[in-house]
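>>> this is a predicted model, with the sequence first.
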Amino acid sequence: MSREINESKKDKKNKPKVKDYMTTDVVVVEPEDTVEEIAKLIEETGHNGFPVVEKGIVKGYIAARHLVLQDKDELAFKLMSSDITLADRDMDLDDAARLMFRKGISKLPVVRETGRMAGIITNSDVIRSQIERADPRKLRKFKKVLEDVHNINLDIEKGEVKVNELIPTQKNIYEDELEGRIYELKKGLAEPIIIVQKPDKMILVDGHHRAVAAKKLEIDKIEAYKLIIKEDKTIGLEKIPKKSGISNLDDIKIIDYAPHPIGRLTKMYGQDNQGE
C-alpha cells in the first residue's frame, strides 16, 4: 500500500505544470486604455483579447466583442469582464485544461502566489503539451525495434537538425496532411520528427510531412528526437533511399489526388460530422 502511495505521489510530482507551457511574453492592456488603442492592438497582434493589468495585478479581461458599438474613447476598465478565471503557475496542466473546457475559454491568465501576472496559458499550449508527451512512447518503440533487429545500442538526444540535411525513407506524402502540418508549424504545434543519426548522415524515420512542411516554409532547422548510432554498422533504413530513388526532401512526391488514409477511414466510419 505504501509503495502505491509513493508511486502516486511521484506521478503527481512529474505531471507537467502550467508554468512549463505558459507564455510569459504577454500582451496586456491597462485599465485606462481606450477602445481605439485596444482596437489598434488587436489589429497589430492578431489577438482577439487581452488581460487588463494594473501595477502587475490582473484586474480583468477585455475581448474584441466588448468593443463593438462602443465610443472610441471609452476606457477598458468600464468594458472589461472583471469576473474572470485565473490559473496558478504550479497548477497541473491537465487541471487547467479541464478548467478551460468547463468554462468554455481559450485563454487563461496565470498568476504568481502574490497575485501578480506571470503569463498566459492557451488551448494551443495544452495541445502542444499533449503532443510532446505522446512522442516518447513512439520513440522508445523505434529504439527497441532497431536495437533488436540490428543488435546495436542507441543513444537518445533531443535537439534541432538542419532540414536540408535530412535523408527521407518515404517517397510519397499527402497534400491534405501536408497542409495540416504547415498550419501546425506556423502555430508552433508540430511535434518533433524522429531521425536516426550516424556520423555522416541523418536518416528521417518519422515526420516526413513535418519535414517537407518546414522546407516549404523555409525553416532551416526543426526539432527532432535523435536515435544516435555510434557504431560503424549499416542498418536497413539506409538502403531505402537508394532503392526508392530518393536522396533528399525535394525527391518526395506530394499526392494531391487522394486524401490521407486516416481521412478516408474516418469518413468510412461516418465521422465526418465536423461543425455539427
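Received, thanks.
>>> C-alpha only now, for contacts and for neighbours.
Noted.
>>> the helices in the chain, which residues?
Taking DSSP state H, the helices of the chain run over residues 2-14, 18-21, 35-45, 76-79, 93-103, 123-150, 175-187, 208-216, 239-244, 261-268.
>>> I'd like to know how far Phe142 sits from Asp148.
Between Phe142 and Asp148 the computed distance is 10 Å (CA to CA, to the nearest Å).
>>> which of the two has more neighbours?
Neighbours per residue (other CA atoms under 10 Å) separate Phe142 from Asp148, with Phe142 holding more: 17 against 10.
>>> neighbours around the closest residue to Val26 other than its chain neighbours, how many?
Of all residues not flanking Val26 in the chain, Gly119 sits nearest, at 6.1 Å (CA to CA, 6 or more residues apart in numbering). Neighbour count of Gly119, defined by other CA under 10 Å: 23.
>>> same check, this time on Thr114
When neighbours are counted by other CA under 10 Å, Thr114 registers 8.
>>> go on, Arg137?
Counted with other CA under 10 Å, Arg137 comes out at 10.
>>> distance of it from Leu185?
Counting by CA to CA, the separation of Arg137 from Leu185 is 22 Å.
>>> ok so, going back, the residue nearest to Val26 contacts Thr23, doesn't it?
Yes: between Gly119 and Thr23 there is a contact at 5.4 Å, judged by CA atoms under 8 Å.
>>> re earlier: which one of the helices of the chain lies closest to Ile194?
helix 123-150 (7.3 Å; CA to CA).
>>> what's the angle between that closest one and helix 93-103?
140 degrees (axes from the mean of the first three to the mean of the last three CA atoms, to 10 degrees).
>>> right, and Val106 touches Asn123 too?
Careful, residue 106 is Ser and not Val. Yes: with contact defined as CA under 8 Å, Ser106 reaches Asn123; the gap is 5.4 Å.
>>> now for Glu54, how many residues are close by?
Around Glu54 there are 16 residues (other CA under 10 Å).
>>> try it against this one:
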Amino acid sequence: MTSTTVAEYMIKDVVSVSPDMTVAEVSEKMIDSNFHGFPITERGYLLGFVTAKELLRFHDQRDAKMRAVMKRGTICCNPEMSIDDAVRVLFRYGIRNLPVVDSDKKLVGIISNIDIVRSQIEKSRPAKVMSVKSFLEQQNGIRMKIVT
C-alpha cells in the first residue's frame, strides 16, 4: 500500500512575490488576495516565505525591499513527501503553509493545513474527522463546521 503524497493535494498555481517588492506592495497584495502569506521567489526559485505577522514587524519600513527583511532558511518539502510527514512538519513548526520544491529548489506548489484536512477527510471515518477538526480549532483559534 502506498501512502498519499503532498503532490496529490498541493496547490500547483502558487501566488508568490518578488524579493524586489516593497513591504507596502506585499502588504497590499496580501490584503487584496486574502492570503496569510506568500512564498518569495526569484526566477522560480524559493528564497523565503513572508507572513502577515512578519509584515507587521516592518510596518514602519514600508519602502524596504523584501530581500532586505525576509527570513532565509524557509521550511519546505518535496512533492514525494507523505501527507503524514507534511502534517508533522506543519504542526511541529506551527505554520499554515508549506512550500513544495523540486530537487532544484524551484517552487512547484504549496500545501496548507486546509489541504491536509481535505486529505484526511477524504480517507477518514467520522471519529477521525472530529479529532482533526478539534485539533485545528484549538491550533488556529477558529470554529469549523463539517458539511456532509
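Sure, I can see it. Computed from a prediction, not measured in an experiment: that's the story for all the values here.
>>> once they're superposed, what TM-score comes out?
TM-score of the superposed chains, computed with TM-score structural alignment, normalised by the length of structure 2, equals 0.81; 128 aligned residues with a CA RMSD of 1.5 Å.
>>> the more surrounded of Ser106 and Asn123 of structure 1?
Neighbours per residue, other CA under 10 Å: of Ser106 of structure 1 and Asn123, the larger number sits with Asn123, 16 against 12.
>>> thought that one was touching Phe101?
No: Asn123 of structure 1 is beyond contact range of Phe101, at 9.2 Å (criterion: CA under 8 Å).
>>> center of structure 2 - which residue?
With distances taken as CA atoms, centre = their mean, Asn97 lies nearest the centre of structure 2, 1.4 Å away.
>>> and it, how far is that from Ser112 of structure 2?
In terms of CA to CA, Asn97 of structure 2 sits 4 Å off from Ser112 of structure 2.
>>> likewise Ser82 of structure 2?
14 Å.
>>> and what of Asp32 of structure 2?
The gap separating Asp32 of structure 2 from Ser112 of structure 2 is 19 Å, by CA to CA.
>>> so for these two, which sits in the more crowded spot?
A direct count of neighbours by other CA under 10 Å for Asp32 of structure 2 and Ser112 places Ser112 higher, at 19 against 9.
>>> ok now do the more buried one, which residues does it touch?
The contact partners of Ser112 of structure 2, by CA atoms under 8 Å, 6 or more residues apart in numbering, come to Met10, Arg96, Asn97, Leu98.
>>> quick one: map the third one onto structure 1.
Going back to what we said before, that points to Asn97 of structure 2. In structure 1, Asn97 of structure 2 lines up with Lys107, judged by TM-score structural alignment.
>>> as CSV, the contacts of Ser112 of structure 2 with distance to Lys53 of structure 2 would be great.
Output for the contacts of Ser112 of structure 2, formatted as CSV (distance: CA to CA, whole Å):
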residue, distance to Lys53 of structure 2
Met10, 23
Arg96, 12
Asn97, 14
Leu98, 16
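>>> what's the most distant pair in these?
Met10 and Arg96 (12.9 Å).
>>> helices or strands up against the longest helix along structure 2?
Looking across structure 2 with DSSP H, the single longest helix is helix 126-140. For helix 126-140 of structure 2, the elements it packs on are helix 113-122, judged by 3 or more CA pairs under 8 Å, 6 or more residues apart in numbering; DSSP states H and E.
>>> the helix it packs on vs structure 1, average distance?
Helix 113-122 of structure 2, aligned to structure 1 and superposed, deviates on average by 0.4 Å (mean CA distance after the TM-score superposition for structure 1).
>>> tell me the contacts of the counterpart of Lys12 of structure 2 in structure 1?
Aligning on TM-score structural alignment places Lys12 of structure 2 opposite Thr24 in structure 1. Residues in contact with Thr24 of structure 1 (CA under 8 Å, 6+ apart) are Ala118, Gly119, Ile120.
>>> the first one corresponds to which position in structure 2?
Think Ala118 of structure 1. By TM-score structural alignment, Ala118 of structure 1 lines up with Val108.
>>> how much space separates Val17 of structure 2 from Met30 of structure 2?
From Val17 of structure 2 to Met30 of structure 2 the distance is 10 Å (CA to CA).
>>> the more surrounded of those two?
More crowded of Val17 of structure 2 and Met30, by other CA under 10 Å: Val17, with 22 against 18.
>>> so what's that one up against?
Counting by CA under 8 Å, 6+ apart, Val17 of structure 2 touches Val26, Phe38, Pro39, Ile40, Thr41.
>>> surely the third one touches Pro99?
In other words, Pro39 of structure 2. Yes: Pro39 of structure 2 is within contact range of Pro99, at 7.0 Å (criterion: CA under 8 Å).
>>> can you count the residues close to the closest residue to Val108 of structure 2 other than its chain neighbours?
Excluding its sequence neighbours, the residue lying closest to Val108 of structure 2 (CA to CA, 6+ apart) is Val101, at 5.3 Å. By other CA under 10 Å, the residues close to Val101 of structure 2 number 19.
>>> same deal with Thr22 of structure 2?
20.
>>> which position in structure 1 aligns with it?
Counting by TM-score structural alignment, the partner of Thr22 of structure 2 is Thr34.
>>> state the distance from its match to Val28 of structure 1.
13 Å.
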